[in-house]
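**Student:** Next one to model:
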Amino acid sequence: MKPSKTQRQSRILKIVREQSIETQSGLVEALSATGMTFTQATVSRDIKELGIVKVATGDGKSKYVAMKHSGEVAAGRLMNVFSEA
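**Tutor:** Predicted coordinates for the structure are as follows:
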């Protein structure tokens, strides 16, 4: 049986909070490792809906972060914009 959207998004949040995920394809692979197979396009839509943002890490890389509140989402996006400048 195919997992529901809620189950999929819950798993995405769990993965992003517990692992350092740098790319959407990395997230697709992490989902696959848990037995959930989805396309990158589906994961991309979920990332937007969940307010997951990519932020710079201290070592010059970036990773996805799940923000808890809308204010944090805006702050995360600002951090992303300034890190690219």
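
**Student:** CA only for contacts and neighbour counts going forward, please
**Tutor:** Noted.

**Student:** mind checking the SS state of Arg77?
**Tutor:** Counting by DSSP: H, G, I helix; E, B strand; the rest coil, the backbone at Arg77 sits in helix.

**Student:** what sits against it?
**Tutor:** Arg77 makes contacts with 53-55, as judged by Cα atoms under 8 Å, 6 or more residues apart in numbering.

**Student:** ok, of those residues, which come out buried?
**Tutor:** Among the contacts of Arg77, those classed as buried by 16 or more other Cα atoms under 10 Å are 53-55.

**Student:** quick one more, to check against the first:
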Amino acid sequence: MVYVSERTIQIVAKYLESDSTKTEKLAYTAMGGDWTSYDDYLVICTGTEQLRHSRTINFFNLSKGDAPKLSAITLEEWAIVFRAIFTKSS
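**Tutor:** Here you go, the predicted structure:
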């Protein structure tokens, strides 16, 4: 969990290398975006299977109709955001 002055963010990291149970795991993660009591639910995706053709990112971001707090980004995108947040506060 990340607490900032205006909001709270639940961060979930997903790493998948194989395609075996991907759909089930992704569905439960997306549902967490609806269930969370925090202001935002951020899924950070990494791993070869997760990032193939941006399918996982697209799946999560298209799930916003059912889970409006849900957003998904890559680990590389998170690194840029993280640096920006903590560079400002230093």
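
**Student:** quick one: TM-score?
**Tutor:** The TM-score (TM-score structural alignment, normalised by the length of structure 1) is 0.32; 46 aligned residues with a Cα RMSD of 3.5 Å.

**Student:** Counting neighbours, what do you get for Val70 of structure 1?
**Tutor:** You called it Val, but residue 70 of structure 1 is Ser. When counting by other Cα atoms under 10 Å, one arrives at 10 neighbours for Ser70 of structure 1.

**Student:** try Lys48 of structure 1
**Tutor:** Should you count by other Cα under 10 Å, Lys48 of structure 1 turns out to have 10 residues around it.

**Student:** Next: Thr29 of structure 2.
**Tutor:** Thr29 of structure 2 sits with 19 neighbouring residues when counted by other Cα under 10 Å.

**Student:** before we move on, what about Glu77 of structure 2?
**Tutor:** 12.

**Student:** Might you report the residue contacts of it?
**Tutor:** Taking Cα under 8 Å, 6+ apart, one finds nothing in contact with Glu77 of structure 2.

**Student:** Reduced to three states, what does it come out as?
**Tutor:** Classified using three-state DSSP, Glu77 of structure 2 is helix.

**Student:** do you know how far it is from Ala84 of structure 2?
**Tutor:** The spacing between Glu77 of structure 2 and Ala84 of structure 2, counted by Cα to Cα, to the nearest Å, is 11 Å.

**Student:** go on, Val43 of structure 2?
**Tutor:** Relative to Ala84 of structure 2, Val43 of structure 2 is positioned 18 Å away (Cα to Cα).

**Student:** Quick check: which element contains Leu42 of structure 2?
**Tutor:** In this structure, Leu42 of structure 2 is located in strand 40-46 according to DSSP states H and E.

**Student:** so after that strand, what's the next helix or strand?
**Tutor:** helix 48-51.

**Student:** more neighbours, Val43 and Ala84 of structure 2?
**Tutor:** Neighbour comparison, Val43 of structure 2 and Ala84: the larger count goes to Val43, with 25 against 11 (by other Cα under 10 Å).
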